[in-house]
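*Asks:* Would you be able to build a 3D model of this:
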Amino acid sequence: MTTQLADPPQTAAAKARGKWWALVFLALAQFMVVLDGTIVNLALPRLQAEMGISDSTRAWVVTAYALALGAFLLLGGRIADFWGRKRAFITASTGFALASLAGGLAQAPWELISARALQGLFAALLAPAALALLTVSFPGGKERGTAFAVFGSISGVGAAAGVLLGGFLTDYVSWRWCFFVNVPIAAIALVGVWKRVQESKAGGSTKYDWPGVAMAAFGLGSLVYGFTNAEHGWAAPETWGFILAGVALMAMFVVVERRVKHPLLPLRVASERNRAAAFLASFLAGAVLIGGILFINFYIQIVLGFAPFIAGVASLPMTVVLIVTAGITAKNLPVLGPKIPTAVGPIFMAAAMLWLTQVRADGSYLVNMLPALILLGIGLGLVFVPMQNLALFGVDKDDAGVASALVNASQQIGGSLGIALFSTVAAAATAAAGGAPMEALSDGYSAVFWWAAGFAVLIAPIALLLINISRSTFSGATSSDTPAVHL
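*Replies:* A predicted model of the protein is given here:
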């Protein structure tokens, strides 16, 4: 007979410390991925002037990243599951750092756009690997809730920090440092995960579903590209043509995934109602967060006349409130359960956007922006924490990577739709307003915020109708992987 001895107290304490250090480095990687979705935005005018880039080509500096990230996230999640999540993380961190270095050193537009596409490609492997490693490191209980609170708040913090850091670097150093800054961040995350995180990967068959890979990549890529082209008008062939192609390819993808033996996306991951609620909430929250923040910063810079760095500083209240709210939400999540905060958070988000509909050319930051930023931070903090938990709750450990990819893909596609739709709305409302330029722009931004409020409101009924997991199961009090439901 053999007897299994418990770990000595020193060993148990060391494991606990290692787990929390792992969270730091994994969250840092996620921060970098989200940061790069916005850090270049404020640098675009100066970058365009220095490199002689045309207006049409300028859009590809942003689009190339979003397109590669959205197209390959599902494949990245499966590679992480099959190849090894730690190995995938280290490879992706290295690739992301090298692509960032290439972007900072670029001398021609094609070099810069290629570097952005490579950043997106490696981010598509890095993001799901990081979230999957977090899921394995924190399998359940209150510690998992705290870990996911930190990780969940990164989406909002990273987007806002990208604006702040991008403005600072552009104003005081060079737009090239919007790329170079990723190199030390990636290096710290890589070394930390290499030393602190154990390898994990899926067992059993590790065959890739190549038809599914092709349909998912082209389908998601077509959707992102179509939404991005909406600035040319929704009636333009390059808009509706790619969107329809993307929808058709994703429908074919679902059919294929039902039939193949080793699917890229096991439909059980997306079809469970609580996780489905998380993916839908991620999609809508991405539209509000990424699209909304873009136009908030347009108003602060163009209408109120703030310099890029000062505009970034002006967005800090939202970030601070989001972090505080996420911490409070995580602490009380075992008692509240996921439904209440996911349903209440959108009310604060919608209230923020409705407040912003009152923006005027002669408005002020303290009156028109600050209250809305505080409300938005509260709403995002309430939504992101349970959303990240739900997206991975009860997922088989072999599917952790692809589930992580799906929640990231949902937010990315939502953000692309938000930017595209809101850009079209702003352009139409500005043109219809006439009058003084700043008045017309303010009217355009006001129309955008009405639409953003509508997107935010939709999250609440999704939470109320689909989330039915019990508080005890969600908090880790039960051992079953199958969510208990309230009848």
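*Asks:* From here on, just use CA atoms for contacts and neighbour counts.
*Replies:* Noted.
*Asks:* Now stretch 83-102: buried residues?
*Replies:* By neighbour count with 16 or more other CA atoms under 10 Å, stretch 83-102 contains the buried residues 84-90, 92-102.
*Asks:* Pull the distance from that stretch to the chain's centre.
*Replies:* 18 Å (CA atoms, centre = their mean, to the nearest Å).
*Asks:* Ok, stretch 247-255 next?
*Replies:* Taking CA atoms, centre = their mean, one finds stretch 247-255 lying 23 Å from the centre of the chain it belongs to.
*Asks:* Sequence B follows; please return its structure for comparison with A:
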Amino acid sequence: MSQQTLHPAPVAAVPRRSGLVLAIILTCQLMLVLDATVMNVALPRIQSDLGFSATGLSWVMTAYSLVFGGLLLLGGRAGDLFGRRRMFVAGIAVFTLASLAGGLAGSAALLIAARALQGVGAAMAGPSTLALITTTFTEPKARVRALALFSAMSSGGFAIGLIVGGLLTEWFSWRAALFINVPFGLAIAVLAPRFVAEPERRRAHLDLPGAITGTLGVGALVFAFTHAASDGWGNPVTLGSLAAGLALLAGFVVLEARTALPLVPLRLFAERNRSAAYVNFFLAPMAMMSMFFFLTQFMQDIRHFAALATGFAFLPMAALIFTMSRLVPRLLPRYGPKPLALTGSVLMVAGVGWLALLTTDSTYLPALLGPLLLMGLGGGLAFAPLNVIIMATVPPEDAGAAGGVLQTMQQVGSTLGLAVLVTVFGSATRSAAAAGTTGPQLVVDGMTSAFSTAAVIAAGTVLVALTFRRATASARP
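*Replies:* This next block holds a predicted model:
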């Protein structure tokens, strides 16, 4: 195939329509991120209605994020090959149909299958969101503002998902948390072809061997950790899945190094700040997912919050994330990424560490509100610069791949993080039960062990943030 562009097209939308284009893209991104947590608040009711086991319940979350993260790289390359707007619209269509099927699911197996299909649609649309922003907003200041808003949707969407899930579950049913995607998805699918410009397509191929080994490798690792939560690390299935996952990921690295047009171009990691940003986009969601998954259950099962109250309990965190994301475009050119990411990471460590002190008698104020405020402030500072660092200077021909790698780090990090922390929870509860602990205290012991592990993971983001280069006049976005 020729290296020349296949279908020349304008790379920027009509200026007066750029606001509408951004609204379409951000709405899509909010839907995709929101669905990673919107079911959290509804988990107790889903378990009751469909008969999930305690450890199997995590697959309601994992099925979506695993497939989403595993196929994102392939989705990014497919956007380069077939057209980013086309993949964006097709992905939203698949995501919308899967949401409808999930809302109608009558069994645990059907719900998990629908959630996995949602992940397929999200992986098709997700990488194109960032790529379309970088090709639509070519003026540097406008691009930084758009990327900061994208970051707000990406990080704040987790907390918004809990609020929306609480509202819909309390007022209607857990099924409404899936049905709500249908009208928004249809609107995006209708409006995007009309208003979003199709960027130039460039030489690419799908790299199916890389996609298969990468996806199966991550899937095997997640399955190993989830299986260990219920059956222990000595189980042959657990050990076999772990070994297979590591071998497949090693094969993925070898394939990518030898492929002419890989899913993950190694040149994306040549710049130090960008490499560090990718690593933190992996570690931070690993730590944060423990808060969303376990804290919602703590509020409902231990403190007996209603679903609606549980959702609104996360409102201060969401508000802080959005506030900080609006401030970052002003702060980043002045101070550079290092002080912002470092401060945010330290605040996140403090927030998750505070949750490790929970007891069965802990109340919302201050035991829950304090950590949520620290996580909101820290997440807003730590995440917003990362999107800008990665996407603001990436060449247009690598925009799809860079966006795919970024979102892959986020989704795979949250998926592996949840699997690891569910394993820690399972091991801690078994040990506590053997020591004679019962009732709510048994559950809280498992949760605090998971939060302690998450704090250690979050501490890794501090170490990575220390490696950012200090900004110079030429290096600032």
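*Asks:* Return the subset of the buried residues of stretch 83-102 of the first structure lying in helices.
*Replies:* With DSSP state H as the criterion, helices contain 85-90, 92-102 from among these.
*Asks:* Look up the closest residue to Ala352 of the first structure, ignoring the ones flanking it.
*Replies:* Ala372 (4.3 Å; CA to CA, 6 or more residues apart in numbering).
*Asks:* thought the one you found was touching Gln358?
*Replies:* No: counting by CA atoms under 8 Å, Ala372 of the first structure does not reach Gln358; the two are 10.6 Å apart.
*Asks:* In terms of neighbours, single out the busier of those two.
*Replies:* A count of neighbours by other CA atoms under 10 Å puts Ala372 above the other of Ala372 of the first structure and Gln358, at 24 against 18.
*Asks:* dump the residue contacts of the more buried one.
*Replies:* Residues in contact with Ala372 of the first structure (CA atoms under 8 Å, 6 or more residues apart in numbering) are Ala351, Ala352, Met353, Trp355, Leu356.
*Asks:* Give the helix, strand or coil label for Ala473 of the second structure.
*Replies:* Recorded secondary structure, Ala473 of the second structure: coil (DSSP: H, G, I helix; E, B strand; the rest coil).
*Asks:* That one maps to what in the first structure?
*Replies:* Aligned by TM-score structural alignment, Ala473 of the second structure pairs with Ser472 of the first structure.
*Asks:* Next one: its match relative to Gly152 of the first structure, how far apart?
*Replies:* Going from Ser472 of the first structure to Gly152 of the first structure by CA to CA, to the nearest Å gives 21 Å.
*Asks:* Kindly report the same for Phe72 of the first structure.
*Replies:* Counting by CA to CA, the gap from Phe72 of the first structure to Gly152 of the first structure is 21 Å.
*Asks:* Out of those two, name the residue with the larger neighbour count.
*Replies:* Gly152 (28 against 25).
*Asks:* Please identify the buried residues of the helix or strand where that one lies?
*Replies:* Using DSSP states H and E, Gly152 of the first structure falls within helix 141-172. Within helix 141-172 of the first structure, the residues that qualify as buried are 142-171, counting by 16+ other CA under 10 Å.
*Asks:* Which neighbouring elements make contact with that helix?
*Replies:* Identification of packing neighbours for helix 141-172 of the first structure by 3 or more CA pairs under 8 Å, 6 or more residues apart in numbering; DSSP states H and E yields helix 9-35, helix 177-180, helix 308-314, helix 316-336, helix 370-392.
*Asks:* And those helices: which comes nearest Gly76 of the first structure?
*Replies:* Proximity to Gly76 of the first structure, assessed across those by CA to CA, is greatest for helix 9-35 (13.7 Å).
*Asks:* How many neighbouring residues does Thr438 of the second structure have?
*Replies:* 12.
*Asks:* Quick check: the gap between it and Gly446 of the second structure.
*Replies:* Thr438 of the second structure sits 12 Å away from Gly446 of the second structure, going by CA to CA.
*Asks:* In contact with the aligned partner of Ala270 of the first structure in the second structure, which residues?
*Replies:* For Ala270 of the first structure, the aligned position in the second structure is Phe269, judged by TM-score structural alignment. By CA under 8 Å, 6+ apart, the residues touching Phe269 of the second structure are Ser275.
*Asks:* I'd like the distance between Phe269 of the second structure and Pro15 of the second structure.
*Replies:* Separation of Phe269 of the second structure from Pro15 of the second structure (CA to CA) stands at 33 Å.
*Asks:* what does Leu221 of the second structure align to in the first structure?
*Replies:* Structural alignment (TM-score structural alignment) places Leu221 of the second structure against Leu223 in the first structure.
*Asks:* residues in contact with its match?
*Replies:* Contacts of Leu223 of the first structure (CA under 8 Å, 6+ apart): Phe242, Ile243, Leu244, Ala245, Gly246, Val247, Ile413.
*Asks:* Now, of those residues, which are buried?
*Replies:* Of the contacts of Leu223 of the first structure, these count as buried by 16+ other CA under 10 Å: Phe242, Ile243, Ala245, Gly246, Ile413.
*Asks:* Cross the contacts of Leu223 of the first structure against helices and list the overlap.
*Replies:* Taking DSSP H, the ones among the contacts of Leu223 of the first structure that sit in helices are Phe242, Ile243, Leu244, Ala245, Gly246, Val247, Ile413.
*Asks:* and which of these is nearest to Gly401 of the first structure?
*Replies:* Ile413 (18.1 Å).
*Asks:* Spatially nearest residue to that closest one (excluding sequence neighbours)?
*Replies:* Val224 (6.2 Å).
*Asks:* Tell me the mean distance between the helix or strand hosting that neighbour and the second structure once they are aligned.
*Replies:* Here Val224 of the first structure sits within helix 210-228, counting by DSSP H and E. Compared with the second structure after fitting, helix 210-228 of the first structure deviates on average by 2.5 Å (mean CA distance after the TM-score superposition for the first structure).
*Asks:* circling back to that earlier point, just put the buried ones among the contacts of Leu223 of the first structure in JSON lines and tack on distance to Ala130 of the first structure.
*Replies:* As requested, those are exported to JSON lines (distance: CA to CA, whole Å):
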{"residue": "Phe242", "distance to Ala130 of the first structure": "31"}
{"residue": "Ile243", "distance to Ala130 of the first structure": "30"}
{"residue": "Ala245", "distance to Ala130 of the first structure": "31"}
{"residue": "Gly246", "distance to Ala130 of the first structure": "27"}
{"residue": "Ile413", "distance to Ala130 of the first structure": "19"}
